[in-house]
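Asker: got a predicted structure here, sequence first:
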Amino acid sequence: MTNRRNIYFYYPNDEASTYKLQPLFDLAKQNDFTILEDPENANIIVSIGGDGTFLQAVRKTGFRQDCLYTGITRSNEAGLYCDFNLDNFDEMLHSMIHEEMEVRRFPLINVDINGETRFNCLNEMSIRSTIIKTIVIDVKIDTKHFETFRGDGLIVATPTGSTGYNKSTSGSVVDPRIPCFQVSELASLNNNRYRTLGSSFVLDKDRKLTLDIIQEGNNYPVIGMDNEAYPVRQVKSITVTLSDKVIKTIKLKNNSYWDRVKRTFL
């Protein structure tokens, strides 16, 4: 890994944060890493914070395929995307220098809105009503109608995103080695007219999910992409597929995804 020496740190770029992180920067320089002011030419992008910061780092740097991402948490934070904390940053550098690290690959989903705008998501895409009224969505798997949903909204989560918003709605936690994505309901309304599955369901990597929004006053739903909201006007249809892209992250040996799930939730 001697060619991976250009490193970019993603963190709140203010004087107080820079001062607190100076020992970390000094340690990187002492180990012959070059700290860049811009992520464009970085081989390694390091977020400093929890999972929310990691998601922002990936999104703001364009879901790059030609670099490694890693996350460092502060002492009072936990993260399923973050293998390191500020107390063991030197362990991360040692792993990179001596090639003792492993690379983990996390899948992304493609989200196409109205056939015009495409986004990537590492965690999840959600669609929710912006008014005090349920939203109605025709759910199609591939080209076939599956159900008509009426309720507060839907969540489409990646395997790694399954531990976030998806899990809070009783969705399943999915192993990130399984190439798939999951659909979960937000307060569905079930009666003689509207009937949904009533549980989350998982789709294979080759499936296409289409969400057609019925225009009954919910023409401006909130579209959540990871931890950002996109107020897209006149949303009529959303298509979700599993992307060919993956996010490559540095992981410590003997620290699997399920090790981190256990530490976080059990």
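Answerer: Everything's here; your move. Model, not experiment: these values are computed from the prediction.
Asker: going forward, measure contacts and count neighbours with C-alpha atoms only.
Answerer: Noted.
Asker: dump the residue contacts of residue 63.
Answerer: Residue 63 makes contact with 120, 247, according to CA atoms under 8 Å, 6 or more residues apart in numbering.
Asker: helix/strand/coil for it?
Answerer: At residue 63 the chain is in coil, as set by DSSP: H, G, I helix; E, B strand; the rest coil.
Asker: what separates it from residue 244, distance-wise?
Answerer: Look at residue 63 and residue 244: by CA to CA, to the nearest Å, they are 12 Å apart.
Asker: cool, and residue 135?
Answerer: With CA to CA as the criterion, residue 135 and residue 244 are 31 Å apart.
Asker: repeat that for residue 263.
Answerer: In terms of CA to CA, residue 263 sits 30 Å off from residue 244.
Asker: then this one, side by side with the first:
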Amino acid sequence: MKFAVTSKGDPKSNTLTHKIKTYLQDFDLKYDEDTPDIVISVGGDGTLLYAFHRYSSRLDKTAFIGVHTGHLGFYADWVPEEIEKMIIAIAKTPYQIIEYPLLEVMVRYQHGGRESRYLALNEATVKSVDGTLVMDVDMRGQHFERFRGDGLCVSTPSGSTAYNKALGGAIIHPSIPAIQVAEMASINNRVFRTIGSPLILPAHHTCTLKPVNRPDFQLTIDHLSLLHKDVKSIQFRVADEKIRFARFKPFPFWKRVQYSFIKD
């Protein structure tokens, strides 16, 4: 089996990364940063997001494992005190594959020809470069509303516990292939009106945003912030690809939610 390790970069994470790499090689596993079967992320959820984007072209061949060196994260099954146990499990035990849905973002431009495609593990957001965001929102190719406000957030089920939750969105179990659209400070008065509620779309539905006035937008894909100019439309849907996690022990999603938001 081939493996790679990504580190948050702080001293604690770097020390654990060196330990994991050395111990797994002692078990005759091969370290390979280019074509790993397993990627071990050491740090926080942001570190795993980085690893996901680094290996996004290998999602059908690579599984991920999270080690959290801070507070427990949604994408971490292991903590530093369990490293020896994790190493033995990786080296000696068959693992279960758990798959989570991803978000596909397709940006098309006014002059045609080219388009940009992205995958998000947590969410994508759209904001105006300057002033209020004004977008026509289409659902399944039919006009739904004209949105005015600070922006829109489209999240995956696993990402529904992140920015989406802060916007008042629902928490969705990642076994459900869906995406969620949540508003950022929409303008609602006697003249302008939006739905005002988060929308949950199944896998066979699309949400498309079309500029009304300004064609330039700030688009975020997880932790990446990108400026897009001359935009014709931005389409969101559940991606065909999924992220794969290597699981050696049960850690139910609702237990993760409880640990992160409720449990002392």
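Answerer: Yes, it's here. This structure is a prediction, so every number in the text was calculated from the model and none was measured.
Asker: could I get the TM-score for this pair?
Answerer: Superposed pair, TM-score by TM-score structural alignment, normalised by the length of the second structure: 0.90. Supporting alignment: 256 aligned residues with a CA RMSD of 2.0 Å.
Asker: the second structure: which residue goes with residue 102 of the first structure?
Answerer: Using TM-score structural alignment, the equivalent of residue 102 of the first structure in the second structure is residue 96.
Asker: which residue packs closest to that match, ignoring adjacent ones?
Answerer: Spatial nearest neighbour of residue 96 of the second structure, excluding adjacent residues (CA to CA, 6 or more residues apart in numbering): residue 247 at 5.0 Å.
Asker: and that neighbour, what does it touch?
Answerer: 65, 77, 95-98.
Asker: try residue 216 of the second structure
Answerer: 128-129, 227-231.
Asker: what stretch of the first structure does stretch 144-161 of the second structure fall on?
Answerer: Counting by TM-score structural alignment, stretch 144-161 of the second structure sits on residues 146-163 of the first structure.
Asker: from the chain's centroid, how far away is that stretch?
Answerer: Relative to its chain's centre, stretch 146-163 of the first structure lies at 14 Å (CA atoms, centre = their mean, to the nearest Å).
Asker: before we move on, what about stretch 179-192 of the second structure?
Answerer: 23 Å.
Asker: so where's the longest helix in the second structure?
Answerer: helix 11-26 (DSSP state H).
Asker: check which helices and strands it sits against.
Answerer: On a contact count with 3 or more CA pairs under 8 Å, 6 or more residues apart in numbering; DSSP states H and E, helix 11-26 of the second structure meets strand 2-7, strand 30-31, strand 38-43, helix 83-92.
Asker: go ahead and confirm residue 223 of the second structure touches residue 49.
Answerer: Yes - using CA atoms under 8 Å, residue 223 of the second structure is in contact with residue 49, at 7.4 Å.
Asker: who's more crowded, the two?
Answerer: Between residue 223 of the second structure and residue 49, counting by other CA atoms under 10 Å, residue 49 is the more crowded of the two (18 against 15).
Asker: the more buried one -> the first structure?
Answerer: Residue 49 of the second structure maps onto residue 55 in the first structure, by TM-score structural alignment.
Asker: residues in contact with residue 84 of the first structure?
Answerer: Applying CA under 8 Å, 6+ apart, the residues near residue 84 of the first structure are 71-73, 92.
Asker: make it 6 Å
Answerer: residue 72 (CA atoms under 6 Å, 6 or more residues apart in numbering).
Asker: the second structure: which residue goes with that one?
Answerer: Per TM-score structural alignment, residue 84 of the first structure is aligned with residue 78.
Asker: if I pick residue 224 of the first structure, what's in contact with it?
Answerer: 125-126.
Asker: would you mind giving the residues in the second structure matched to the helix or strand hosting it?
Answerer: Assessed by DSSP states H and E, residue 224 of the first structure sits inside strand 222-225. Counting by TM-score structural alignment, strand 222-225 of the first structure lines up with residues 218-221 of the second structure.
Asker: so how much does that stretch differ from the first structure once superposed?
Answerer: Comparison of stretch 218-221 of the second structure with the first structure after fitting gives an average deviation of 0.5 Å (mean CA distance after the TM-score superposition for the first structure).
Asker: run the chain-centre distance for that stretch.
Answerer: 13 Å.
Asker: one more: stretch 224-239 of the second structure?
Answerer: Here the centre of stretch 224-239 of the second structure is set off from its chain's centre by 15 Å, with CA atoms, centre = their mean.
Asker: ok, stretch 50-68 of the second structure next?
Answerer: For stretch 50-68 of the second structure, the distance to the chain centre is 11 Å (CA atoms, centre = their mean).
Asker: repeat that for stretch 41-50 of the first structure.
Answerer: With CA atoms, centre = their mean as the basis, the mean position of stretch 41-50 of the first structure lies at 15 Å from the chain mean.
Asker: one step back: ranking the helices and strands packed on helix 11-26 of the second structure by burial, who's on top?
Answerer: Ranked by mean neighbour count, these are led by strand 38-43 with a mean of 27 (mean count of other CA atoms under 10 Å).
Asker: that one vs strand 2-7, what angle?
Answerer: With axes from the mean of the first three to the mean of the last three CA atoms, to 10 degrees applied, the angle from strand 38-43 of the second structure to strand 2-7 works out at 10 degrees.
Asker: which other helices and strands does strand 38-43 of the second structure contact?
Answerer: strand 2-7, strand 63-68 (3 or more CA pairs under 6 Å, 6 or more residues apart in numbering; DSSP states H and E).
Asker: can you tell which of these is closest to residue 210 of the second structure?
Answerer: Smallest distance to residue 210 of the second structure across these (CA to CA): 35.2 Å, for strand 63-68.
Asker: circling back: aligned to the residue nearest to residue 96 of the second structure, what sits in the first structure?
Answerer: Using TM-score structural alignment, residue 247 of the second structure pairs with residue 251 in the first structure.
Asker: likewise residue 118 of the second structure?
Answerer: Aligned partner of residue 118 of the second structure by TM-score structural alignment: residue 119.
Asker: skip the chain neighbours and tell me the closest residue to its match.
Answerer: Using CA to CA, 6+ apart, the closest residue to residue 119 of the first structure is residue 111 (5.1 Å).
Asker: show me the contacts for that neighbour.
Answerer: By CA under 6 Å, 6+ apart, the neighbours of residue 111 of the first structure are 118-119, 239-240.
Asker: now those as JSON lines including neighbour count?
Answerer: Putting the contacts of residue 111 of the first structure into JSON lines (neighbours: other CA atoms under 10 Å) gives the following:
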{"residue": "118", "neighbour count": "13"}
{"residue": "119", "neighbour count": "14"}
{"residue": "239", "neighbour count": "19"}
{"residue": "240", "neighbour count": "22"}
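Asker: which of those fall in strands?
Answerer: 118-119, 239-240 (DSSP state E).
Asker: residues contacting residue 32 of the second structure?
Answerer: 2-4.
Asker: using ChimeraX, define a selection of the buried residues within the contacts of residue 216 of the second structure.
Answerer: Typed into ChimeraX, the line below selects the buried ones among the contacts of residue 216 of the second structure, using 16 or more other CA atoms under 10 Å:
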select :128,129,228,231
